[in-house]
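Q: could you look at this predicted model? Sequence included:
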Amino acid sequence: MPKTVVVALGGNTFIADATHQSVPDQYAAAERACQHLLPLLRDPEVRLVITHGNGPQVGFILLRSEIAAAALHQVPLDSCVADTQGALGYQLERALRNEIRRQALAREPAAVVTLVLVDRDDPAFRNPTKPIGSFLTREKAEERRRDNGWDVVEDAGRGWRRVVASPVPKAILGLEAVRALLDAGFVVIAAGGGGIAVVEDEHGDISGASAVVDKDLASSLLARQLGAETLIITTNVEKVLLDYGRPDQRPVDVLTIEEAKRYLADGHFKSGSMQPKIEAVIQFLEGGGRDAIIADPEHLEAALEGHGGTRFVR
């Protein structure tokens, strides 16, 4: 029987390193990501949805906006998310089309601009926690806090970053469009950057929110609403690590929901990196999903075969 698989690509999937951040570099990275998806693309029984992060790219737009502030209007955060969703969706669709042609596969991709509804009273708007943009030194972060009013935090030992509100996703708007495309046989690219955050007023009208929805939580919600069997989250480590960053850190092959909850409560996963991924997996499995995988793109095929990445089960 056909099964639905949602693959969430990290925003840093498109940024190989600090010296490869240009648009052509990002497209080359998108091509590599699509090559890692070939086992899923080749399986005729897999209905595939691809989501992706956009943190570095949103940061680039905001920085350009600041530099050009004397001559041009500022770009609102919801428009930044929309811009990156379109641009990265284009890069992924282009890369998929080329790879599908080269492999002579009977597939066709389609990117969908996706809005995600959040609660306008979500406490996240009063407590920004979502890292966006590139990593900064402590000195540069303090300069941004002082001169630009940014909220900045140290991010999982990797440097300092700007943080913005990250409300909980409540509903994927356009869900039926995604479902219809899947039913028609498309590989669907959706909910890029966690979706464009919107809020609803008392009349039911929606407007853009100054927020970034966590890509993994939005992907989990999308997977649950589609009734997907499998959720795959790619990151920059092959497997989930317990005691990450310590000399005794250790990889994990398989975790049950209860084990994942216990390690989460014990503080093994940092809020700016692995924590939302673990939370997304738990929500997916408790919401009816069959299994989930966290792995880096290079080990995705091995993870699908059962000897790579970290697999989560109920």
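A: Noted; the coordinates are in hand.
Q: could you use CA atoms for every contact and neighbour count after this?
A: Fine.
Q: residue ranges of the helices in the stretch 1-150 of the chain, please?
A: Along the stretch 1-150 of the chain, counting by DSSP state H, counting those that start in this stretch, helices occupy 23-36, 38-42, 55-67, 77-103, 138-148.
Q: this is the comparison structure:
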Amino acid sequence: MRIVIALGGNAMTSADGRATPADQQSAIQQAAEPIADLVLAGHDVLLTHGNGPQVGNLLVKNELTAGHVPPVPLDWCGAQTQGTIGMLLLNALDAAFAARGMERPTAALVSRTLVDAQDPGFANPTKPIGRYLTEESTRPLVEQGQSFVEIADRGWRRVVPSPAPIDCLDSASAAQLMDAGFVVVCSGGGGIPTVREADGRLTGVEAVIDKDLTAGLIAQQVGADILVIATDVDSVIADWGTDRARPIGEVTVDEMHQIAAEQGFAEGSMGPKVAAVTSFAESGSGIGVITSLTKIAHAVDGEAGTRVVPASTLHPAH
């Protein structure tokens, strides 16, 4: 099968959230192991990933040097982190393949995601990024065009637009590489946010695109059979934090729509993941799965995770 796997931020940092180079390298090496097993089993794989901690590091550098050098814009931050994380993933995958006595070419694409320049998010930036600052620390950044909001008892935090993804502009290249046998890393961090100007030119913009929604989109565009969003839980939990808490197993698209409406999954957490896998399954492209990194192979085989499927493909145990 052709599988798109979206690695969450937990796969890129240590267990306590640290994002030093050594922490990131160690975490990515661990993430490569179950992915290599899927490739060994004969599946074609495309990886996409989060980049929140890595962009966060770049934003701190922006803040510390704002009075001396212009801040690096968010589209540049996205491109830089795609390159860094892509390099780490390729090295880790190559090592995991070698340990299994197999050879498989790998490639990482610096990849753009098209958004609508008229998306309402640009007029009302609400996506918080970076660390909390004092009002004084924000002044040189505000002078250079950045927006901040004050959070009671915490400080000031930058907010940016989060437009909806329209098109993964480099998905055709990714699909061709997969057809040629490559394991591909693409659309990391939701892709580099890009708009099309009136004259047809493509331009990067200051925004953050939800990585899970982009994962669902590129899965459709490369013809994936399964979209797996790997997170830090084995499955989605209904009635989280109550004595009625229960894992959600295999459900239809309609059932998941109803569950999502009842549960009100958080926008900054499980909400986009549920939306992404449901939309992917609803498109008729394949099955959408949410599970932990260690359960990916079991989830692909229908034995673990939250699986959203069209009614016609329900597992007999449903």
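A: In hand now; what should we look at? The shown structure was predicted, so the numbers you read here are calculated from the model rather than taken from an experiment.
Q: any chance of the helices of the stretch 1-150 of structure 1 in JSON lines, plus mean neighbour count?
A: As requested, these are arranged in JSON lines below (neighbours: other Cα atoms under 10 Å):
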{"stretch": "helix 23-36", "mean neighbour count": "18"}
{"stretch": "helix 38-42", "mean neighbour count": "17"}
{"stretch": "helix 55-67", "mean neighbour count": "19"}
{"stretch": "helix 77-103", "mean neighbour count": "20"}
{"stretch": "helix 138-148", "mean neighbour count": "14"}
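Q: relative to residue 161 of structure 1, which of those is closest?
A: For the helices of the stretch 1-150 of structure 1, proximity to residue 161 of structure 1 was assessed by Cα to Cα; helix 138-148 is nearest, at 6.9 Å.
Q: and that closest one, what other elements does it pack with?
A: Helix 138-148 of structure 1 sits against strand 151-154, strand 160-164, with contacts defined as 3 or more Cα pairs under 8 Å, 6 or more residues apart in numbering; DSSP states H and E.
Q: same thing but at 10 Å, please
A: Helices and strands in packing contact with helix 138-148 of structure 1 are listed as strand 130-136, strand 151-154, strand 160-164; criterion 3 or more Cα pairs under 10 Å, 6 or more residues apart in numbering; DSSP states H and E.
Q: helices of the stretch 201-314 of structure 1, start to end?
A: In order along the chain, the stretch 201-314 of structure 1 carries the following helices (DSSP H, counting those that start in this stretch): 215-226, 257-265, 275-286, 300-304.
Q: with respect to burial, which of the ones you listed scores highest?
A: For the helices of the stretch 201-314 of structure 1, ranked by mean neighbour count under the definition mean count of other Cα atoms under 10 Å, the leader is helix 215-226 at a mean of 25.
Q: residue contacts, the equivalent of residue 229 of structure 2 over in structure 1?
A: Taking TM-score structural alignment as the alignment basis, one finds that residue 229 of structure 2 is matched in structure 1 by residue 233. Shown in contact with residue 233 of structure 1 (Cα atoms under 10 Å, 6 or more residues apart in numbering): 6-10, 51-52, 215-216, 219-220, 277-278, 280-281, 292-297, 300.
Q: for residue 233 of structure 1, give its distance to residue 92 of structure 1.
A: Per Cα to Cα, to the nearest Å, residue 233 of structure 1 is found 16 Å from residue 92 of structure 1.
Q: residue 175 of structure 2 touches residue 46, doesn't it?
A: Yes: in terms of Cα atoms under 10 Å, residue 175 of structure 2 counts as a neighbour of residue 46; the distance is 8.9 Å.
Q: neighbour count winner among the two?
A: Between residue 175 of structure 2 and residue 46, counted using other Cα atoms under 10 Å, residue 46 has the larger neighbour count: 30 against 19.
Q: the more buried one corresponds to which position in structure 1?
A: Alignment note (TM-score structural alignment): residue 46 of structure 2 maps to residue 49 of structure 1.
Q: now do the same for residue 6 of structure 1: its match in structure 2.
A: Checking with TM-score structural alignment, residue 6 of structure 1 has residue 4 as its match.
Q: dump the residue contacts of that match.
A: Counting by Cα under 10 Å, 6+ apart, residue 4 of structure 2 makes contact with 44-48, 184-186, 215-216, 218-220, 222-229, 288.
Q: comparing the helices and strands packed on helix 138-148 of structure 1, which comes out most buried?
A: By mean neighbour count, with neighbours taken as mean count of other Cα under 10 Å, strand 160-164 ranks first of those at a mean of 23.
Q: who are the packing partners of that strand?
A: If contacts are counted by 3+ Cα pairs under 10 Å, 6+ apart, strand 160-164 of structure 1 sits against strand 130-136, helix 138-148, strand 151-154.
Q: what does the second one rub up against?
A: The contact list for helix 138-148 of structure 1 (Cα under 10 Å, 6+ apart) reads 66, 135-137, 149-154, 159-162.
Q: ok, now the first one?
A: Strand 130-136 of structure 1 is touched from outside by 11-12, 18, 54-63, 124, 141-142, 144, 151-155, 158-167, 211-214, 271-273, with contacts defined as Cα under 10 Å, 6+ apart.
Q: one more time with 6 Å
A: By Cα atoms under 6 Å, 6 or more residues apart in numbering, the list of residues contacting strand 130-136 of structure 1 from outside reads 55-56, 59, 159-164, 166.
Q: wait, which of the residues you listed is closest to residue 32 of structure 1?
A: Out of the contacts of strand 130-136 of structure 1, the one with the shortest distance to residue 32 of structure 1 is residue 56. That distance is 18.0 Å, counting by Cα to Cα.
Q: how about the closest one: what's its closest non-neighbour residue?
A: When the adjacent residues along the chain are set aside, residue 56 of structure 1 lies closest to residue 133, with 4.2 Å between them (Cα to Cα, 6 or more residues apart in numbering).
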